[in-house]
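Peer 1: below are the sequence and a predicted model; questions follow.
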Amino acid sequence: MKKIDLTTLLIPIVYFIAGASSLAGVATTFFYKDELELTLEQLGILSSVAIIPWSIKPVYGIFSDRVPLRGLRRKPYLILSGFLGSLGYLSLATWVEGFWGVLVAELISALGFALADVIVDGVVAERSKTHAAAGKLQSICRAAIMTGALIVAYSSGVLTESIGARRVFLLTATLPLCTSLIAIFLKELPVGITAWNWKQTWSNFKRALTPAILWSALFLFIWRSTPTSGGAFSYYLIDELHFDPEFFGRLAVISRFMGIAGVLIFRKWLIAIPLKRLLFTIVIASIVLSLPTLGLVYGWYNILGVSPKLFAMADTLITAPLSEIGFLPLLVLVARICPKGIEATVFAVLASIMNIGLAISDMGGAALVHLFDVHQATETLAANYTNLDKVLWIAILSSVLPLPLLPFLPDTRAEEEKREQGIPSGIEAGITGSTIA
């Protein structure tokens, strides 16, 4: 009888916990808006700062690989990541009373989750004896993330309404601690400190900077840097359309479920389309399919004779799959251009570039709402969403900015990637999209 590897069984549980931590999603929106009364500009800054720990993931990988603690490279760091993630949410549940407190809590929490992501990915790589095994295990792990997020989606709204945001944060704080507990049972053999040849690594990296990689890096950066509406649209839904936490939970369920549908659509029908053509189509589709979002601002639901909530559910049903479909080709592009020998290093750098772009996107959204004087009600000012449509139009139309760079990208299909390497591609293996790489 084949012996069960406990470590391999526990890894997907860590990913499930990461997905389930989105339990605090709805609570965060209402806590920041109603209790702390954070401005839209402050929300943009917070979103950008929270991405910083995700943008320096290669640093965690270097420390984990080269600086073992008591001879262990993974277990101590994974235990630490759980405590950091929990501390961030515990801070929100207890002492945080304003913007700077939230900033500290967000940084601590993001650091914990980013560190856990790097460490567990390292464990997965070590446990995967073949490329096929890597694809299978990665598929299970990504499915675990999406399952965890889907299960808690509706609860996030209901609990916020019934027990309050701070208690939801307290409940969420227990989840990362489960990661620390699981880490105790991971099996890992002690290792010595490995020498690191920085000069050789830098030399190899410089040789890898081909025009294809540089153009692709610029494309990825601009794609992710286009501004968003920030939290302005969510604030509008609460203030003007009177959406409550429970309904936000319903929207979260639809979004998570349709996100999974987006992955399946990509695997079934879009994976064979040449990359440049697919990216162009996604940009055009994103503009067209964003129109229902504008419809909520323009009141198109009145023309159709339906409620704003029904219109919002239809909007989420349409746009949620596209968010996943729009991210997956970027993973294909990154995987395609990584040179052999230093794939992990180049992939990590490109992922960091994408995350930095995402931080700039949030800052751009904050700048837009400030420029057009979009804000929620305060003690001295009435709410002003008059120019929210302009913010949304700029955010939507800015999607075309990376298109001039398409001719400079390497043309490939995910299917070609799979045939060339003889392994399941990241998409075929079930790697799913995320706002953070």
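Peer 2: Now that the structure is in, tell me what you want to look at.

Peer 1: contacts, neighbours, all on C-alpha from now
Peer 2: Fine.

Peer 1: not including adjacent chain positions, what is the nearest residue to Leu78?
Peer 2: What sits nearest to Leu78 in space, not counting adjacent residues and going by C-alpha to C-alpha, 6 or more residues apart in numbering, is Ala116, at 5.6 Å.

Peer 1: next, count neighbours for that neighbour.
Peer 2: With neighbours defined by other C-alpha atoms under 10 Å, the count for Ala116 comes to 28.

Peer 1: and if you look at Thr345?
Peer 2: The number of residues packed near Thr345 is 17, by other C-alpha under 10 Å.

Peer 1: and what about it, helix, strand or coil?
Peer 2: Under the three-state scheme (DSSP: H, G, I helix; E, B strand; the rest coil), Thr345 adopts helix.

Peer 1: for the closest residue in space to it that isn't next to it in sequence, give me its contacts.
Peer 2: Nearest in space to Thr345, with sequence neighbours left out and distances taken as C-alpha to C-alpha, 6+ apart, is Pro58 at 7.5 Å. Taking C-alpha atoms under 8 Å, 6 or more residues apart in numbering as the contact definition, Pro58 lies against Thr345, Ala348, Val349.

Peer 1: and the gap between the residue nearest to Leu78 and Lys206?
Peer 2: As judged by C-alpha to C-alpha, to the nearest Å, Ala116 and Lys206 stand 29 Å apart.

Peer 1: just to revisit the earlier point, just send the contacts of Pro58 back as TSV, with distance to Ala20 too.
Peer 2: Supplementary listing: the contacts of Pro58 in TSV, determined by distance: C-alpha to C-alpha, whole Å:
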residue	distance to Ala20
Thr345	29
Ala348	25
Val349	27
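
Peer 1: of those residues, closest to Ile184?
Peer 2: Ala348 (27.0 Å; C-alpha to C-alpha).

Peer 1: flag every buried residue along stretch 119-134.
Peer 2: Neighbour-count burial for stretch 119-134 flags Ile119, Val120, Asp121, Gly122, Val123, Val124, Ala125, Ser128, Ala133, Ala134 (criterion: 16 or more other C-alpha atoms under 10 Å).

Peer 1: second structure follows, compare the two:
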Amino acid sequence: MMDTNSFQPDNAASLDDKTRGLINRRSVLGDAYRLFYRTPVHLVRGQGQYLWDADGTQYLDVYNNVASLGHCHPAVVAAVHDQMQALNTHTRYLHERILDYSDAILATMPEQIDRVMYMCTGSEANDLAIRIARAHTGGTGLIVTREAYHGTSALTSGASPALGGAQPVDATTWLVPAPDAYRVDEPDTGAWFAARIQACIDDMASKGVKFAGFLADSIFSSDGVLPGKPGFLQAALQTVHSNGGVFIADEVQPGFARTGESFWGFGRHGLVPDIVTTGKPMGNGMPVSGLMAKASVLASFSASTPYFNTFGGNPVSIAAAQAVLNVIHDENLLEHSRNVGQRLLSELRALQSRHSCIGDVRGAGLFIGLELVTNRQTKEPARALALDLIEALRNAHVLTSVAGPYGNILKLRPPLAFQNHDIDWLVGALDQCLSHLNA
């Protein structure tokens, strides 16, 4: 994932002096960092769904869900500014704001989920979720999908095969194939997927590893954006529970009205997870994340382990999170995501009829995958075309990236500020770029 659509030093000679100078200065950050695009973009400003570079060129952002509402949303800016002028400290002092927000966020959850803890990043939330699952079950074995991404801590990077490179999968992590209805020729994807989870659990047992839990993002974004039919994950939940495991819903990407069909991605499937995790979209990019759980699942960890995250849940970050929640409700962004997403899906499917290289278009709300193939019958992935298309779109001032095991799926995930009129820009650019690349 990290090296797909990334700048390569071999391209430096073709860049202008200013861009090349900035890239050279980035050496101070170390060699592990990556840049997007063969010609990196130098951004200086954002507003809503738009970004501007140093030359004043406007771009359409169709990738950044961290700024979930949109870049520099005025309600978030004002909330952070006001709270910063009053107090910013940690959670070992009493403060009303964190309690008010906790009541508000738990009100969006199934009633069985009645506890919440705070961190600064999604990686920290998933790290803690794994620890809680292990404390609750007494097991260590974790199951994730083959292209999952759940974070960058020691625990979560070991459960994030999408990181690739030299990052090893942890010995206690088992990988299950993703429920890809486009490529899995089965009448019941849910039953097929649950059977693969059971096979992993059985393999763990044969090797003396006790099952702790299953960790998944309900739209399988890094696996290629696989929304599936609503409800298909019910069988997976039942399999996890029947084997004594914990179901962890990673809502960093599909949560907060993103899928349009429910406030939480898992809600599309009528699930009641044991643990739910969120990340920085919770605060429109501010360093805040959360872990919501059933009290019964949290009990074993809480009884034995004091937990303290120095500035996780600080008043300024919680002010941003509360502003996000308020805007989603006040601006009816769940319905907006559903309606605009449905129109975007329709327009992309019309585009599919004009370009044979588009093998599949799928999604929920403003979270859409567009899969490119060299042949619709064989479904051979068109990775090279996808990477060329990403670059062509960048030159057409549309920013997005790719996902999936073959790197051939465009991941279209704009801020929720994305409007109907932006569809014309996006689909028009896709049409023009594909026509040029396939000429």
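Peer 2: Yep, it's here. The structure presented is a predicted model; accordingly, all values stated were derived computationally and were not measured.

Peer 1: TM-score for this pair?
Peer 2: Overlay of the two chains. TM-score (TM-score structural alignment, normalised by the length of structure 1): 0.28; 199 aligned residues with a C-alpha RMSD of 7.0 Å.

Peer 1: quick one on the thing from earlier: between the buried residues of stretch 119-134 of structure 1, which is closest to Leu181 of structure 1?
Peer 2: The closest of the buried residues of stretch 119-134 of structure 1 to Leu181 of structure 1 turns out to be Val120 (C-alpha to C-alpha; 14.0 Å).

Peer 1: neighbours of the residue lying closest to the closest one once chain neighbours are set aside, just the number please.
Peer 2: The shortest distance from Val120 of structure 1 to any non-neighbouring residue, by C-alpha to C-alpha, 6+ apart, is to Ile11 (7.1 Å). Under the neighbour criterion other C-alpha under 10 Å, Ile11 of structure 1 is assigned a count of 22.

Peer 1: measure Ile11 of structure 1 to Leu371 of structure 1 for me?
Peer 2: Between Ile11 of structure 1 and Leu371 of structure 1 the computed distance is 46 Å (C-alpha to C-alpha).

Peer 1: surely Ile423 of structure 2 is in a helix?
Peer 2: Yes - read with three-state DSSP, Ile423 of structure 2 is one of the residues of a helix.

Peer 1: which one is it nearest to, not counting chain neighbours?
Peer 2: If the residues on either side of it in the chain are set aside, Ile423 of structure 2 comes closest to Leu344, at 6.2 Å by C-alpha to C-alpha, 6+ apart.

Peer 1: the one you found touches Asp424, doesn't it?
Peer 2: No - under the contact definition of C-alpha atoms under 8 Å, Leu344 of structure 2 does not touch Asp424, with a separation of 9.1 Å.

Peer 1: give me the more crowded residue out of the two.
Peer 2: Higher neighbour count among Leu344 of structure 2 and Asp424: Leu344, with 23 against 13, using other C-alpha under 10 Å.

Peer 1: the more buried one and Ala125 of structure 2, how far apart?
Peer 2: 32 Å.

Peer 1: repeat that for Gly341 of structure 2.
Peer 2: As judged by C-alpha to C-alpha, Gly341 of structure 2 and Ala125 of structure 2 stand 28 Å apart.

Peer 1: can you check His241 of structure 2 too?
Peer 2: For His241 of structure 2, the distance to Ala125 of structure 2 under the criterion C-alpha to C-alpha works out to 21 Å.

Peer 1: look at these two and report which has more neighbours.
Peer 2: Comparing His241 of structure 2 with Ala125 by neighbour count (other C-alpha under 10 Å), the higher total belongs to Ala125, at 27 against 15.

Peer 1: after the host helix or strand of that one, next one along is what?
Peer 2: With the criterion set as DSSP states H and E, the secondary-structure element containing Ala125 of structure 2 is helix 122-137. Using DSSP H and E, the helix or strand that follows helix 122-137 of structure 2 towards the C-terminus is strand 141-145.

Peer 1: so that next one versus helix 122-137, what angle?
Peer 2: Going by axes from the mean of the first three to the mean of the last three C-alpha atoms, to 10 degrees, strand 141-145 of structure 2 is angled at 140 degrees with respect to helix 122-137.

Peer 1: spell out the secondary structure type for the closest residue to Gly290 of structure 2 other than its chain neighbours.
Peer 2: In space, Gly290 of structure 2 comes closest to Tyr118 once its chain neighbours are excluded; the distance is 4.5 Å by C-alpha to C-alpha, 6+ apart. Counting by three-state DSSP, the backbone at Tyr118 of structure 2 sits in strand.

Peer 1: can you count the residues close to Tyr118 of structure 2?
Peer 2: Using other C-alpha under 10 Å, Tyr118 of structure 2 is surrounded by 26 other residues.

Peer 1: my guess is it meets Val276, correct?
Peer 2: No - in this structure Tyr118 of structure 2 lies outside contact range of Val276 using C-alpha under 8 Å: 11.8 Å.

Peer 1: who touches both of the two?
Peer 2: Common neighbours of Tyr118 of structure 2 and Val276 (C-alpha under 8 Å, 6+ apart) are Leu291.

Peer 1: tally of neighbours for Ser304 of structure 2?
Peer 2: The burial metric for Ser304 of structure 2, expressed as a neighbour count using other C-alpha under 10 Å, is 9.

Peer 1: ok, now Tyr15 of structure 1?
Peer 2: Applying the criterion other C-alpha under 10 Å, we find 24 residues in the vicinity of Tyr15 of structure 1.

Peer 1: which elements pack onto the helix or strand it falls within?
Peer 2: Taking DSSP H and E as the definition, one finds Tyr15 of structure 1 inside helix 6-20. Contact here means 3 or more C-alpha pairs under 8 Å, 6 or more residues apart in numbering; DSSP states H and E; on that basis helix 6-20 of structure 1 packs against helix 99-127, helix 131-163, helix 165-184.
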